[in-house]
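Colleague: Need coordinates for the below:
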Amino acid sequence: MNYPRYACFITLIFFAMTANAQLQARYTVKAGKYARHNTIISVPGEAQKGDVYQLYLVNGDSKTPVPVQVSNGRFVWPLGDDLQAGQRRVFELWKNGKDDAPANPDDAVTVDNSAEGFTVKRGRKPVLFYQAAIKDVPPGVDTAFRRGGFIHPAYTPGGKVLTNIQPKDHYHHYGIWNPWTDTEFEGQEVDFWNLSKKQGTVRVNFESDRNYSVSGPVWGGFLQVQDHIVFGKGGPDKTAIKEELEVSAYGATKDVQIWDYNSTMACGTGSPITLKEYRYGGGFSIRGAEEWNNENSAVLTSEGKTRKDGDMTHARWFKITGELKGGKGGILVLSSPQNFNSPQPLRVWPEKDQHGQVFAEFSPTKDKSWTLEPGKQYLQQYRVITYDGDLTAEQAEAYWNDYAHPPVVDVAPARKIKK
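Modeller: Sure thing, here's the model as predicted:
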C-alpha cells in the first residue's frame, strides 16, 4: 500500500486494556521550518474489530474532539487551523470511548462504484470521476482509440470541469492519464500512448484482488490495477507493466480540494521493459478544459516558466489557471521529490500549438531512459490541488513544501505519558 508523502510514518504500539476510554498515544505535530496550511496528518495503525477511536486536540487542560478515520492501515486526521513554522500541536488518541467528534457531512469523502467507474465526492460535490470501463469513441472514429483507465471529469471545489477527453485534434487524449510512449519490450517497440499505432494500450484489470474503494469522514478513494498491454503479433497479448493506481481525496480543507495520484509499477512478466527517452509520456498528464486557449488561460511552473518557455524544463510543480464555465479556476500538480528524475521534466504545449489548447505533463523520461526490472516496484507520486479563482506562486510553493517536507510527528505511547 502506498501512503501520501505528507504523512510522517511512525509505529503505533497498542496495549491490552480492559477499561473503556483508554489513552492510546499522544502525538506532537511539529511544523518545522515550514508554515502548515490545509495539512492532513497520517500515521500507520490497525484497528481491532469493534474498537472505537477518538482523537482530541490538547490545549492545556482542554481537549477538543477532532475527526479521525481509521482505515487501510492508517489513522488520518486534519491538522486544522494553520500552524506557523516552528510551532507544534498536540493530539491524544483514545480507544473505546464515545465517538464525539463533530460530524461535518460536507467534509465526508464518499466513493460511488458503478459499472463505469468510481465517482469521488466531498459531501454532495464531485471531486473526480475515474473511468474504468472502456470509453467508446465518436461515430466514424477508429475504434483503436477506445480505452478506459483515466480521470475525467476532474472538478474545482465549485464544480467547474478542468479536463477534456477525445478532442478532435488528439482522440487519444484522456483527461488525466499516464501511458508511456517510446518503450522497448522483448525486443519490440511498443507505444502505449499513440493508440492509432495499435502496438499497445492500457486496460483496467477488474479481477485483481488488489482493487478497493474507501469512503469516510476524513478521506476516501480507490485503488485500481491497470495493465499496460502489448498486442501480440500472431500470439497472445502480454502485460508488460502491471500498475496499481491509487487515488485518495481529502475533506476538511479550506477553499481548495486536495487529492493524491500515486502509481506503483511492476513488470508484468519475467522480462524487463525500458521506458526510452522521449519528449512526452508517462508520469502525470492533463489535457486541459475544452474552453481553455492561449488567451484565457496560463501555465506557470515552480521555476517561473510559462507556455512560452516551460517545455523541456524541469519543475517541482506546475499550475494551470483559466476561464471556465462559471468563472475562473485551475489545477496545481505537485511532483514528489522521490520520483524518478526529480525534479521531473515537463512537456508543455507552447502558446501557438494546437490553436492554443492546453496540455501539460510531468514526463519522467523526457531526457533520461528508465528500465523497469522484474521483481521490483517503482513508485510515482503526485498531489493535486484544485481551486476556484487562482493561486499565487507563493501559495503553490507553500503547498509543495508541505507535501515534500511533511511535519514531523512524535509519538508517545500511553505507558510513557505522565498522568
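
Colleague: From now on I want contacts and neighbour counts done on CA atoms only, so please keep to that.
Modeller: OK.

Colleague: gap between residue 198 and residue 274?
Modeller: Going from residue 198 to residue 274 by Cα to Cα, to the nearest Å gives 19 Å.

Colleague: With residue 299 instead?
Modeller: 31 Å.

Colleague: which residues touch residue 193?
Modeller: Residues near residue 193 by Cα atoms under 8 Å, 6 or more residues apart in numbering: 172, 179-181, 200-201, 281.

Colleague: Let me have these in a markdown table, adding distance to residue 378, neighbour count and secondary structure as columns.
Modeller: A markdown table is the format used below for the contacts of residue 193 (distance: Cα to Cα, whole Å; neighbours: other Cα atoms under 10 Å; DSSP: H, G, I helix; E, B strand; the rest coil):
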| residue | distance to residue 378 | neighbour count | secondary structure |
| --- | --- | --- | --- |
| 172 | 25 | 19 | coil |
| 179 | 15 | 20 | coil |
| 180 | 14 | 25 | coil |
| 181 | 17 | 23 | coil |
| 200 | 21 | 27 | strand |
| 201 | 20 | 26 | strand |
| 281 | 16 | 27 | coil |
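
Colleague: so which of those residues comes closest to residue 288?
Modeller: Nearest to residue 288 out of the contacts of residue 193 is residue 172 (Cα to Cα; 13.7 Å).

Colleague: One more sequence to fold, the one below, so I can look at both together:
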Amino acid sequence: MTLTTRSLLSSLLAAWCLLASPIAAAELQMTETDAAIEIASDGKSVLVYNKQSPPVPDGIDPIYHRSGFLHPVASPAGNVVTAAFPADHPHQQGIFSAWVRTNYDGREIDFWNLAGGVGRVSHERVVKTFTENESAGFEVDLIHHTVAEPKVDILRERWRITVQPTDGSYRCFDLQTTQQALTDKPLTVAKYHYGGVATRGPARWSLPSGKKAAAKASDADNNEPSEPISEIVDEHGHDRIAGNHHPTRWVTLSGTEGDDLVCITMLGHADNFRAPQPARLHPSMPYFCFAPCVTGEFQIAKDQPYEASFRFLVTDGKPDPAWIEQQWQAWCGDKAQ
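Modeller: Take a look at the predicted model:
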C-alpha cells in the first residue's frame, strides 16, 4: 500500500471514529522544538518524538544515546507506558524500530544492539507536520546506518505518526513505516527471533527471574502479594510464554502504577508484510515487537521497500479484548475480512 493510500485510509478512519463517538473529541495540540515534537490532548501529553537523544543518565554508557523514537507515551491519566535508557537493556527505548541480524554487501550489521558499535538508527529530518480531520501528526525520516568504518547510510525509514481524536477515555495513534534502500545494494534481514517495530515499558514493570522468581514464589507461600507487576497478552489470550513468536493481530502490555493499571496495545494492520506478523514477547521484561523476520529472511531494496502500519491504544485500566477487536476491525475496514 502506498503512503498516499495509507494517508487516505487514516483520514477516513479518523472521520469514522468521530462519527462513531457520542462524545466530542478532545482538541489536539502539537509543539515542535529543536529536540522533539510533542502532541497533547487538551493540554495533556499524548506522545513525544525525540529528534535528538535525551540526556544519557549517569551510570549508563553514552553509546546508548538514541534519536528517532517515541517517549514518553502517556495514558489519559498521565501514566507513562514507555521507558528511555532502562538499566537492564538501555538500547530498548520507548517505541523504536531496528533490525538485528542483517547483511549488507557482505557485512553483518546489527542496528538494534547499540553496545556493539556496528550500526544504529538515527533521526534525519522532519518532513512535515500536519492536522487533518481533527487528527494531528508529523512525518520524519530516520537513517539506518553503520557506525563502524566504512560508514554507509543503508536505509531511509519514513515514519508517519498520526494522533487520532478520541473521547478522552483512551489515546489512539498510528505509526506507518516505509523503509527503502539508499544504495543499489539491498539489505538482507536474516531469520531471527526478534527485530522490527518494538515497544518497551518501564523497567519497574520487569518480572523477577531465576533466584528472584524463586524468592517471589516463596513469599507467595507466606501469603505475600503475588500479583504480577506486568503482563503481556496477545489476541489469542496467550501470555508471554505461549504467545512468543505466535502470529497475532495485536498485543497488550499492562503494568501497575501505584494502585492504577495502565496498558498499551499495539495493533498490526492486515496489509502488513507477512500479516499477521509473529510477535516477540519477552518472558520477563516489559517489551515486545512485531517481528516478520521470525518466519524467514527477506530483502529491503530501492524497488522493494518494507512497509507496515501499527495502531496504538493507551488506556487506564485493562481494555476489553472485544473492544480491541472492534478497534482493529474498524481500523482495517474491508482488509479485516
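
Colleague: tm score of chain vs chain?
Modeller: Overlay of the two chains. TM-score (TM-score structural alignment, normalised by the length of the second structure): 0.86; 315 aligned residues with a Cα RMSD of 2.6 Å.

Colleague: returning to that earlier point: residue 299 and residue 274 of the first structure - which one has more neighbours?
Modeller: residue 299 (26 against 17; other Cα atoms under 10 Å).

Colleague: To which residue of the second structure is the more buried one aligned?
Modeller: Aligning on TM-score structural alignment places residue 299 of the first structure opposite residue 232 in the second structure.

Colleague: Tell me who's in contact with that match.
Modeller: Counting by Cα under 8 Å, 6+ apart, the residues that residue 232 of the second structure touches are 239-240, 251-254, 281, 286.

Colleague: so where do the strands sit in the stretch 301-419 of the first structure?
Modeller: 314-315, 317-324, 327-335, 344-348, 359-362, 370-372, 378-388, 408-413 (DSSP state E, counting those that start in this stretch).

Colleague: Nearest to residue 246 of the first structure, out of these?
Modeller: Nearest to residue 246 of the first structure among the strands of the stretch 301-419 of the first structure is strand 378-388 (9.5 Å), distances taken as Cα to Cα.

Colleague: What span of the second structure is that closest one aligned with?
Modeller: With TM-score structural alignment as the criterion, strand 378-388 of the first structure aligns to 306-316.

Colleague: quick one: the matching stretch to the first structure mean distance?
Modeller: On superposition with the first structure, the mean distance recorded for stretch 306-316 of the second structure (mean Cα distance after the TM-score superposition for the first structure) is 0.9 Å.

Colleague: hang on, isn't residue 364 of the first structure packed against residue 282?
Modeller: Yes. Applying Cα atoms under 8 Å, one finds residue 364 of the first structure in contact with residue 282, separated by 6.9 Å.

Colleague: Who has more neighbours out of these two?
Modeller: Using other Cα under 10 Å, the more surrounded residue of residue 364 of the first structure and residue 282 is residue 364, with 30 against 21.

Colleague: So what does that one match up with in the second structure?
Modeller: So, by TM-score structural alignment, residue 364 of the first structure is matched to residue 292.

Colleague: Kindly report the same for residue 412 of the first structure.
Modeller: In the second structure, nothing lines up with residue 412 of the first structure, judged by TM-score structural alignment.

Colleague: so what's residue 412 of the first structure up against?
Modeller: Applying Cα under 8 Å, 6+ apart, we find residue 412 of the first structure in contact with 25-27.
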